[in-house]
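# sharing a sequence plus its predicted fold:
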Amino acid sequence: MELEQDVVTDVLKRLRRAQGQVGGLIQMIEGGRDCKDVIVQLAAVSRALDRAGLKLVMSGLQQCLSEGSEQSEVDRAQLEKLFLSLT
């Protein structure tokens, strides 16, 4: 299975953003920043990684469902809702 270019571009953008956030987190911890600020930033990094992973999973799921059904396009929003209901 190959990912569509727009999916790859979006995932890479999200991962680069998370990479920058991790760098910022390291600086915050090394600089002795308040625990609350560190936790807020850590949660943001976690969400960014979750979104990148979700984008990959959703793209793969959509391809699998599209190949196995008569529908030419599966509604991504509906698939995302279904996937999130499992977590």
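Arrived safely. Numbers count the residues shown, from 1 in each chain.
# contacts, neighbours, all on C-alpha from now
Noted.
# quick one: the helices in the protein?
5-30, 35-67, 76-86 (DSSP state H).
# which residue of the chain lies farthest from its centroid?
The outermost residue of the chain, judged against the average C-alpha position, is G32 (28.8 Å), by C-alpha atoms, centre = their mean.
# how close does that residue get to L82?
G32 is 41 Å from L82, where distance means C-alpha to C-alpha, to the nearest Å.
# comparison target, given below:
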Amino acid sequence: MKTALTDEAARTDVLNRLRRAEGQLRGIQRMVEEGEDCLKIGHQFSAVRKALDSTYLRMTLCFLEQELETRMQPDESQKDDMDDMFKNLETMLARMR
């Protein structure tokens, strides 16, 4: 079974995050080409890795939320509870990095 992000806002968020990371990577390439200090380049690598990790976490949570809503079909009061649960889950998982 193929599963894609169907929520337009989630998909836009993930794509925007990826575009920012892509820009950061281009910046790193430029730094290497220009002979920039390795420590500064290392800092930028760290920033890109964190950005990609954050994007992966966001995409995974959006996917999980989407799949649960499809399978459980919660009513509006349950949906609010699920939204809170996912925000808390994202906060908890973000601290694992």
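Cool, the structure landed. Since the structure is predicted, the reported quantities are computational estimates derived from the model, not experimental observations.
# quick one on the thing from earlier: can you list the helices of structure 1 in TSV and add mean neighbour count?
Conversion of those to TSV gives the following (neighbours: other C-alpha atoms under 10 Å):
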stretch	mean neighbour count
helix 5-30	15
helix 35-67	16
helix 76-86	11
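# map Q5 of structure 1 onto structure 2.
Aligned by TM-score structural alignment, Q5 of structure 1 pairs with E8 of structure 2.
# is M28 of structure 1 in contact with V40, as I believe?
No. Using C-alpha atoms under 8 Å as the test, M28 of structure 1 is too far from V40 to be in contact (11.4 Å).
# which residues touch M1 of structure 1?
Contacts for M1 of structure 1 were tallied using C-alpha atoms under 8 Å, 6 or more residues apart in numbering; they are G60.
# which one in structure 2 is aligned with Q21 of structure 1?
Q21 of structure 1 is assigned Q24 in structure 2 as its aligned equivalent, the criterion being TM-score structural alignment.
# how about that match, what does it touch?
Q24 of structure 2 makes contacts with Q44, V48, as judged by C-alpha under 8 Å, 6+ apart.
# try it again with 10 Å
Q24 of structure 2 makes contact with L18, R30, Q44, F45, A47, V48, A51, according to C-alpha atoms under 10 Å, 6 or more residues apart in numbering.
# just L61 of structure 2 next, same as before
By C-alpha under 10 Å, 6+ apart, the residues touching L61 of structure 2 are A10, T55, E67, F86, K87, L89, E90, L93.
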